[in-house]
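In: Coordinates only, no sequence provided:
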């Protein structure tokens, strides 16, 4: 496994959780719990307020999180982790912790994410072909994060790590326009 470094408070919490989950053999179960909690935050304005607001005391946050975890049936390492984060008044970092944990899991599994921007949605066949090409190019398991941007007109942009391949029709037309201006 290549070392992945995550920094800051969220990075330290994510790293600690990842190491505990790895040692217990529950990496995927914890990831599923974190994803579920992240979804709950995204869907509930009240939970967002609880997580992000400094107005709530750690006791109030702990009680609310414990009640929520009981209600959704989350227990074990993930539940203890959320309770600890609330007790330490670090609940405001939970969304960053989830992202950092995801990065650690992806690195551990040898996965990388390619950010793909297309003019129109990719068919399953095109997505599979693109994934195979990127897998072969990187030697790793590439996950596609596809975003649709109609302003590209056609083609696609692929960002993998620090590399960007821009094969969009919009960029090609802009290049032609620039070349035409230089000819005059």
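Out: Sure, I can see it. The model shown is predicted, which means the values in this text are computed figures rather than measured ones.

In: alpha carbons only for contacts and neighbour counts from here, please
Out: Fine.

In: Would you mind measuring from the residue nearest the centre of the chain to residue 71?
Out: With distances taken as Cα atoms, centre = their mean, the chain has residue 99 as the residue nearest its mean C-alpha position (4.8 Å). Note on residue 99: its distance to residue 71, by Cα to Cα, to the nearest Å, is 24 Å.

In: Just name whatever secondary elements the helix or strand encompassing the residue nearest to the centre of the chain is in contact with.
Out: Using DSSP states H and E, residue 99 maps to helix 94-108. Applying 3 or more Cα pairs under 8 Å, 6 or more residues apart in numbering; DSSP states H and E, one finds that helix 94-108 makes contact with helix 8-24, helix 27-43.

In: quick one: it to helix 27-43, angle?
Out: Interaxial angle, helix 94-108 versus helix 27-43 (axes from the mean of the first three to the mean of the last three Cα atoms, to 10 degrees): 150 degrees.

In: How about residues contacting the helix or strand following helix 94-108?
Out: Sequence order places strand 111-118 as the next helix or strand after helix 94-108, per DSSP H and E. For strand 111-118, the surrounding residues in contact (Cα atoms under 8 Å, 6 or more residues apart in numbering) are 106, 140-150, 152, 154-161, 168.

In: go on, stretch 58-68?
Out: With Cα under 8 Å, 6+ apart as the criterion, stretch 58-68 contacts 50-51, 79, 82-83, 86-89.

In: at 6 Å instead, please
Out: For stretch 58-68, contacts defined as Cα atoms under 6 Å, 6 or more residues apart in numbering pick out 83, 86-87, 89.

In: Now residue 47: closest residue in space that isn't a chain neighbour?
Out: Using Cα to Cα, 6 or more residues apart in numbering and skipping the chain neighbours, the partner closest in space to residue 47 is residue 41 (5.6 Å).

In: before we go on, here's another structure to hold up against the first:
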């Protein structure tokens, strides 16, 4: 499995790279990465927050006040806080999720790490996670970060994405393949 090793680009990429350089200068690469992962989870879990990010009708002042309150509650580092507020003041809040993704991708790329997005029907146990990490490390030949997602709709098994490659070993896909095979046989 080959990882996507292209550097980030576009508006979100420029902001992500600027944050990466600033975090590197301040020796806070990992601190900012953890803050961004936490913000990403907040954004993923809140339709209200996603609406705030996307809707310019809220106005920059109102967005800045809301973002500031969220950052305070999340307890993020000053580097992360200042970055998010600059993004808000510049009217680029809509691109924050892509900036976060760009930062995390570029940090992993520079470190030679690969991120595998693993979707399973339920939470992975520590043992399953370790076994999967070991198998993926052997497969990709380097450090692997696992981003776990839960989707009960896959019924069982898992779907693993590394870069542009996907392995779908879910029970739902197996049942779909069996259904198609039975239609063809009849």
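Out: Happy to help now that I have it. Remember, predicted model here, so these are calculated numbers, not experimental data.

In: still on that earlier bit, average distance between the helix holding residue 99 of structure 1 and structure 2?
Out: After superposition onto structure 2, helix 94-108 of structure 1 sits on average 1.6 Å from its aligned residues (mean Cα distance after the TM-score superposition for structure 1).

In: Structure 2: matching residues for that helix?
Out: Under TM-score structural alignment, the alignment places helix 94-108 of structure 1 onto residues 96-110 of structure 2.

In: Grab the nearest non-local neighbour of residue 98 of structure 1.
Out: residue 34 (6.1 Å).

In: ok so, going back, just the contacts of stretch 58-68 of structure 1: which are in helices?
Out: 83, 86-87 (DSSP state H).

In: Columns distance to residue 115 of structure 1 on top of these, output as TSV?
Out: Listed next are these as TSV, based on distance: Cα to Cα, whole Å:
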residue	distance to residue 115 of structure 1
83	33
86	33
87	36
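
In: of those, closest to residue 119 of structure 1?
Out: Using Cα to Cα, residue 86 is the member of these that lies nearest residue 119 of structure 1, at 42.2 Å.

In: Next, count neighbours for that closest one.
Out: 25 (other Cα atoms under 10 Å).

In: again, but for residue 159 of structure 1
Out: For residue 159 of structure 1, using other Cα under 10 Å, the count is 15.

In: Where does it sit: helix, strand or coil?
Out: In three-state terms, and counting by DSSP: H, G, I helix; E, B strand; the rest coil, residue 159 of structure 1 is strand.

In: so what's it closest to, chain neighbours aside?
Out: Excluding the flanking residues, the one nearest residue 159 of structure 1 by Cα to Cα, 6+ apart is residue 115, at 5.0 Å.

In: Wait, residue 99 of structure 2 touches residue 12, no?
Out: Yes: between residue 99 of structure 2 and residue 12 there is a contact under Cα atoms under 6 Å: 4.5 Å.

In: neighbour count winner among the two?
Out: Per other Cα under 10 Å, whichever of residue 99 of structure 2 and residue 12 has more neighbours is residue 99, with 27 against 21.

In: Which position in structure 1 pairs with residue 30 of structure 2?
Out: For residue 30 of structure 2, the residue aligned by TM-score structural alignment is residue 28.

In: Present the helices and strands packed on helix 94-108 of structure 1 as CSV; the columns should include distance to residue 181 of structure 1.
Out: What follows is these, written out as CSV (distance: least, Cα to Cα, whole Å):
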stretch, distance to residue 181 of structure 1
helix 8-24, 48
helix 27-43, 47
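
In: coming back round to it: in the match of helix 94-108 of structure 1, what counts as buried?
Out: 96-109 (16 or more other Cα atoms under 10 Å).

In: and those residues as JSON lines, adding distance to residue 122 of structure 2?
Out: Below are the buried residues of stretch 96-110 of structure 2 laid out as JSON lines (distance: Cα to Cα, whole Å):
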{"residue": "96", "distance to residue 122 of structure 2": "29"}
{"residue": "97", "distance to residue 122 of structure 2": "25"}
{"residue": "98", "distance to residue 122 of structure 2": "27"}
{"residue": "99", "distance to residue 122 of structure 2": "29"}
{"residue": "100", "distance to residue 122 of structure 2": "26"}
{"residue": "101", "distance to residue 122 of structure 2": "24"}
{"residue": "102", "distance to residue 122 of structure 2": "28"}
{"residue": "103", "distance to residue 122 of structure 2": "28"}
{"residue": "104", "distance to residue 122 of structure 2": "25"}
{"residue": "105", "distance to residue 122 of structure 2": "25"}
{"residue": "106", "distance to residue 122 of structure 2": "29"}
{"residue": "107", "distance to residue 122 of structure 2": "28"}
{"residue": "108", "distance to residue 122 of structure 2": "26"}
{"residue": "109", "distance to residue 122 of structure 2": "29"}
